[in-house]
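S.K.: Sequence below, structure please.
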Amino acid sequence: MDKNTIIESVDYIKNIIDIVPKIGIILGSGLGELADALEKKIVIKYSDVPNMPVSTVKGHAGQFVIGELLGKNVIMMQGRFHYYEGNSMENLSLPVYVMKYLGVENLIVTNAAGGVNTDFNPGDLMLIKDHINFAFNNPLIGRNDEKIGTRFPDMSCAYNKELISIAKGISNKFNLDVKEGIYLMMTGPCYETPAEIRMTRILGGDAVGMSTVPEVIAADHCNLKVLGISCITNMAAGILDKPLNHAEVVETSNKVKDKFKNFIINIVKEI
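M.R.: Prediction:
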């Protein structure tokens, strides 16, 4: 990633906002309503920010929302970019670096995912403890700028243990049945085959999706603390005798949005 590209995007946003966001939140499919909880919010369309790709997926508003949540300065991505939309891995990482240079220290990454673990049910929330990159590509390929991050980042604790502990504490406090597991990314846009899901289970994956991993790699690269949360919106291919579709993803997200929203808000409160 070219630092000049990042700074150009950052400077545009800095000229609009007058706060320094310390917490960043990436909102996945059907989860964008959390942005409504922000106070004193400013909305900036991705299409207005220099160098920023544009989200094309239904359910993704395609904008930054900056404001206060429980008195804390927060920037949210209301919708994200995906590899399957034709974006380069480098483009997928740009918003993460932008948030870093705006002042973000903690990043909460959310997604809608298919449940691979048969103990999961649609509507469950899963704390991501690790991931498997089955996109077979990486946003850090190419020239590295040591001012942004090291050439060879350590990924052994990509998902911050302290933030996971905070999230577990919140789930216990409010008696939420929150799962924990490993997220496996495939490129999409087609859903996985039953054979691919059997492979995912053998490899140790508990949930499968089409995002998140490039963002987390970039966050680790620039030393952001990351908390990952998957909303299990459907059971993956072959587990149930029914076809998969995006409408089900959005429908399930809508059913659990209040639980998800309150979970995130209480986590932010404790960070």
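S.K.: C-alpha from now on. contacts and neighbour counts both.
M.R.: Noted.
S.K.: what number of residues lie near the closest residue to Ile17 other than its chain neighbours?
M.R.: The shortest distance from Ile17 to any non-neighbouring residue, by Cα to Cα, 6 or more residues apart in numbering, is to Ile42 (7.3 Å). By the measure other Cα atoms under 10 Å, the count of residues near Ile42 is 15.
S.K.: In a strand, Ile42, correct?
M.R.: Yes. Counting by DSSP: H, G, I helix; E, B strand; the rest coil, Ile42 is part of a strand.
S.K.: For Arg151, see how far away Lys261 is.
M.R.: 36 Å (Cα to Cα, to the nearest Å).
S.K.: what about those two, which has more around it?
M.R.: Counted by other Cα under 10 Å, Lys261 and Arg151 do not tie: Lys261 has more neighbours, with 17 against 14.
S.K.: and the residue nearest to Ile17, what is it in contact with?
M.R.: Applying Cα atoms under 8 Å, 6 or more residues apart in numbering, we find Ile42 in contact with Ile17, Val65, Ile66, Gly67.
S.K.: One more sequence to fold, the one below, so I can look at both together:
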Amino acid sequence: MEHNIYRKDQISHEDYQKSADWLLSQTQHRPKIAIICGSGLGLLAEVLQFQDSFKYSEIPGFPHSTVQGHAGRLVFGELRGKTCVCMQGRFHMYEGYSLSKVTFPVRVFKLLGVETLIVTNAAGSLADSYHCGDIMIIKDHINIPGLAGLNPLNGPNDDKFGPRFPPMSGAYDKDLRKLAFDICKSLGMSKFVQEGVYCMVGGPNFESVAEAGLLHRLGADAVGMSTAPEVVVAQHCGVRVFGLSLITNKVVRRYGDSDTVDHQAVLEVSAMRAAALQELVAELVGRMDMNNNTAM
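M.R.: Modelled structure (predicted):
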């Protein structure tokens, strides 16, 4: 008897469509932009106008967020004249979810008509030049779970979403990154804005000194426990991506350093920089040209 090791976690196209159809029946909003809010960054959703919001527990097929700092709501509304859908809280491997569940909303967004995904996260800095409170525009990622075979695209490929072997070499849209830098300059944010490589690890523990040293030598500038699977799935289904990391702590890379990190400290730094991050995302959304799927 043949056994399919992926069958347990496999989600059918009909499952995604069921969630999308339910949402389309509950709101008049038809979003072209989706925003995923990381730890402590859920205030981005609060600035949407003409809101319709739904608890994850209300939406067919949606997992439930269990992490402090993640509200667990899907919020539809308008931001700078553009219709958006915003996730107040995301899902993580360390909560016990399969990666197909972690990335479930991204494919639902595609079926809603979303063309651009903005991902935000809280991350620890590995680069010596970074400081707590810096905003890092993500230019690339290192997906440690993916390299180890934990990939949301495992199992039979759904050709309705994308190809069997999608490229990741241009995962983070260069035009949106350039636009973001121009916006940061005009808003006077350049002094605390960086561009770098985000590394995803599985968590939930923070990194050991040896692990941090390894990730730094691999070329990572910041490290966190999310984002890469969502970006992989977005790329697979043809949704362009822009990513931001809020640097909330310095990762300990040397024995004897007295620095430590805890989740509460992450939330405190997120609250400190929330307004700047919110302003940057709002301005970016406002200046997107949705007709040509490019930046203005």
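S.K.: circling back: ChimeraX command to pick out the buried ones of the contacts of Ile42 of structure 1?
M.R.: This is the ChimeraX syntax for the buried subset of the contacts of Ile42 of structure 1, where burial follows 16 or more other Cα atoms under 10 Å:
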select :65,66,67
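S.K.: what would the contacts of Ile42 of structure 1 look like in CSV with secondary structure and distance to Lys100 of structure 1?
M.R.: Below are the contacts of Ile42 of structure 1 laid out as CSV (DSSP: H, G, I helix; E, B strand; the rest coil; distance: Cα to Cα, whole Å):
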residue, secondary structure, distance to Lys100 of structure 1
Ile17, coil, 15
Val65, strand, 15
Ile66, strand, 14
Gly67, strand, 16
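S.K.: Centroid-nearest residue for structure 1?
M.R.: By Cα atoms, centre = their mean, structure 1 has its centre lying nearest to Val109, at 2.9 Å.
S.K.: what's the counterpart of it in structure 2?
M.R.: Alignment note (TM-score structural alignment): Val109 of structure 1 maps to Val119 of structure 2.
S.K.: Mean deviation, the host helix or strand of that match versus structure 1?
M.R.: For Val119 of structure 2, the enclosing helix or strand under DSSP states H and E is strand 116-125. Taken over the aligned residues, the distance from strand 116-125 of structure 2 to structure 1 averages 0.3 Å (mean Cα distance after the TM-score superposition for structure 1).
S.K.: For the helix or strand hosting Thr5 of structure 1, list every residue counted as buried.
M.R.: Using DSSP H and E, the element containing Thr5 of structure 1 is helix 3-14. By neighbour count with 16+ other Cα under 10 Å, helix 3-14 of structure 1 contains the buried residues Ile6, Ile7, Ser9, Val10, Ile13.
S.K.: which residues touch the third one?
M.R.: For Ser9 of structure 1, the contacting residues are Val49, Pro50, Asn51, Met52, Val98, taking Cα under 8 Å, 6+ apart as the criterion.
S.K.: Which residue in structure 2 aligns with the fourth one?
M.R.: So that's Met52 of structure 1. In structure 2, Met52 of structure 1 lands on Phe62 (TM-score structural alignment).
S.K.: how many other residues sit next to its match?
M.R.: Applying other Cα under 10 Å, we find 19 residues neighbouring Phe62 of structure 2.
S.K.: Excluding chain neighbours, give the residue nearest to it in space.
M.R.: Using Cα to Cα, 6+ apart and skipping residues adjacent in sequence, the residue nearest Phe62 of structure 2 is Tyr56, 5.8 Å away.
S.K.: okay but that neighbour is in contact with Gly72, surely?
M.R.: Yes. Counting by Cα atoms under 8 Å, Tyr56 of structure 2 does reach Gly72; the two are 5.8 Å apart.
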